[in-house]
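Asks: pasting the sequence and the predicted coordinates here, then a few questions.
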Amino acid sequence: MLKNELRLNFLQLRQNLSESTYQKASRQIAERSLKLPIWELQRFHIFLPIPSKKEIDTSPIRRELRSRGKDIVVPRVSGPGQLKHFLITPDTRFENNKWGIPEPVDGEEVAAQTLDVVFLPLLAFDEDGFRVGYGGGYYDRFLAACREDVITVGLSFFGPAGHITDLHGGDLRMHYAVTPGRTYEF
């Protein structure tokens, strides 16, 4: 399938989730994430969800990271197609950007090369471990700046959708995709 077809289809599927299904599925994804072989690592990058787009609620994962004393890093849009990354603390202040994404107002900027694990937002993924986002390329550029051994974990309400037919050189395969019912390893 083409990325644009997947974007439209899975965005609609996500929007159609009831609030109770959304909350339950987010919790199941967080619980499955705890079984990944990543928890001995220290520096975790995680996205903050856009509530209006029913992105997965990552707060249970963030709470678990905090309880284990892990470094939690979140993105902030810094320009067209560009992200900066900030270590968050209990004192970090957040404001919503123009897309409704909560972003840190201040804090310690962190280089992408220092990250051990990146939790990825996505609309869909395929059987080969390639993700489809909103199409802005923010995460493609960000992941290209990370170390080669960074572990990438996609979080999705839905399982894989066949094969993406319009991949490009900037598309990177995820290591894992976690859904409410299953964890996929690529």
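Replies: That came in fine, so what should we check first?

Asks: drop to CA atoms for contacts and neighbour counts, all remaining ones
Replies: Will do.

Asks: can you count the residues close to E64?
Replies: By the criterion of other Cα atoms under 10 Å, E64 has 14 neighbours.

Asks: ok, now which ones touch the spatially most central residue of the chain?
Replies: Nearest to the mean C-alpha position of the chain, by Cα atoms, centre = their mean, lies L120 at 2.1 Å. L120 makes contacts with I46, F47, T152, V153, G154, L155, as judged by Cα atoms under 8 Å, 6 or more residues apart in numbering.

Asks: now do 6 Å
Replies: V153, G154 (Cα atoms under 6 Å, 6 or more residues apart in numbering).

Asks: roughly how far apart are it and S18?
Replies: L120 sits at a distance of 23 Å from S18 (criterion: Cα to Cα, to the nearest Å).

Asks: before we move on, what about E95?
Replies: 26 Å.

Asks: any idea how far F10 lies from G135?
Replies: Counting by Cα to Cα, the gap from F10 to G135 is 13 Å.

Asks: swap in K98?
Replies: 17 Å.

Asks: repeat for V153
Replies: 18 Å.

Asks: kindly report the same for T114.
Replies: 25 Å.

Asks: before we move on, what about A124?
Replies: 12 Å.

Asks: between these two, tell me which one has more neighbours.
Replies: Shown here are A124 and G135; by other Cα under 10 Å, A124 has more neighbours (27 against 12).

Asks: next, the one to line up against it:
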Amino acid sequence: MSSTTLDLGAESQLSDKKAVRKKLHGLLSSLPSDHVQRQSVNATNLLLSLPEYKNARSISIFMSMPSGEINTRHLTKHALSSGKHVFVPYIYKPKEPRQDNLPTSIMDMLQLADEEDYASLLPDKWGIPSIPKETVSDRASSFGGKGVSDGDSPVPDAAGLDVILMPCMAFDQDLNRLGHGKGYYDNFLTRYCSAQTADGQNRKKPFL
């Protein structure tokens, strides 16, 4: 798979991630759409060839923005048509009272029923396909049960998620991920991984 190296200049050495993200946003937004499409095809084909994907029963896939990042549409359709359990992000405000360390908005992973369900998702204000609020309570959650967790970390079903695909703005040479800065995935992974061992079973962690 081909790759693109983005030169961040001196800002890459700064601890101010906000400045780095601002520069990255400009660089990514300027990438030609055909370039993004080629990279999306390459990334998707590579993922489809991995045994971790082939053997996965349950997979979490981020829903991509209209531009500036890998398009996950084909991958999502492939996973659904292959009979995998596909979970996608749902961002919401947990009910009061919130846990002391819980952000104002958090993210859970909820299941798509099938390709028709996926096609019915409507874009949010960022153009990202999103689960309608009125369908949330009927959807299976990666934490087990149905609907949102409201920040609790119930013990997931024994199977759990096999693969979690996360968006990012960049990776450094040590493969450390720079996200969009909202902390949704950091919070989700902390809750999910702690729940995986809450009953002492020490279940396998998902492939990230």
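Replies: It's in. On a predicted model such as this, the values are computed, not experimentally measured, just so you know.

Asks: state the span of the first structure onto which whichever helix in the second structure runs longest is aligned.
Replies: Using DSSP state H, we find that the single longest helix of the second structure is helix 33-49. Alignment of helix 33-49 of the second structure against the first structure: residues 19-35, by TM-score structural alignment.

Asks: how about K125 of the second structure, what's its match in the first structure?
Replies: In the first structure, K125 of the second structure lands on K98 (TM-score structural alignment).

Asks: hey, where'd the strands end up in the first structure?
Replies: Secondary structure of the first structure, counting by DSSP state E: strands at 43-45, 71-79, 82-87, 94-96, 102-104, 108-109, 117-120, 124-125, 131-132, 151-155, 176-178, 183-185.

Asks: and the ones you listed: which comes nearest S26 of the first structure?
Replies: Among the strands of the first structure, the nearest to S26 of the first structure by Cα to Cα is strand 151-155 (9.1 Å).

Asks: which elements pack onto that closest one?
Replies: If you count contacts as 3 or more Cα pairs under 6 Å, 6 or more residues apart in numbering; DSSP states H and E, strand 151-155 of the first structure packs onto strand 117-120, strand 176-178.

Asks: where in the second structure does the shortest one fall?
Replies: Just to be clear, that refers to strand 176-178 of the first structure. Using TM-score structural alignment, strand 176-178 of the first structure pairs with nothing in the second structure.

Asks: again with the longest one
Replies: Aligned using TM-score structural alignment, strand 117-120 of the first structure spans residues 163-166 in the second structure.

Asks: now the matching stretch: how far from the chain's centre is it?
Replies: 6 Å (Cα atoms, centre = their mean, to the nearest Å).

Asks: show me what I46 of the first structure lines up with in the second structure.
Replies: So I46 of the first structure corresponds to I61, using TM-score structural alignment.

Asks: any figure for the gap between its match and L112 of the second structure?
Replies: Distance from I61 of the second structure to L112 of the second structure, by Cα to Cα: 11 Å.

Asks: what lines up against R131 of the first structure once you look at the second structure?
Replies: Using TM-score structural alignment, R131 of the first structure pairs with R177 in the second structure.

Asks: its match touches P167, doesn't it?
Replies: No - in this structure, R177 of the second structure is not within contact of P167 by Cα atoms under 6 Å, at 9.0 Å.

Asks: quick one: which of the two has more around it?
Replies: Higher neighbour count among R177 of the second structure and P167: P167, with 18 against 14, using other Cα under 10 Å.

Asks: now that one: how far from W126 of the second structure?
Replies: In terms of Cα to Cα, P167 of the second structure sits 14 Å off from W126 of the second structure.

Asks: next one: S67 of the second structure
Replies: Distance from S67 of the second structure to W126 of the second structure, counting by Cα to Cα: 10 Å.

Asks: comparing the two, which shows the higher neighbour count?
Replies: S67 (16 against 9).

Asks: that older thread, distance from the longest helix of the second structure to the first structure after superposition?
Replies: Following superposition, helix 33-49 of the second structure is found to deviate from the first structure by 1.1 Å on average (mean Cα distance after the TM-score superposition for the first structure).

Asks: tell me which other helices or strands that helix touches.
Replies: Counting by 3+ Cα pairs under 6 Å, 6+ apart, helix 33-49 of the second structure packs on no helix or strand.

Asks: which non-adjacent residue is nearest the counterpart of V86 of the second structure in the first structure?
Replies: Using TM-score structural alignment as the criterion, V86 of the second structure maps onto I72 of the first structure. Sequence neighbours aside, F44 is the residue nearest to I72 of the first structure in space, at 5.2 Å (criterion: Cα to Cα, 6 or more residues apart in numbering).

Asks: cool, and S141 of the second structure?
Replies: L110 (4.6 Å).

Asks: need the counterpart of the one you found in the first structure.
Replies: Under TM-score structural alignment, L110 of the second structure pairs with F86 in the first structure.

Asks: which of the strands of the first structure sits closest to S33 of the first structure?
Replies: strand 176-178 (6.7 Å).
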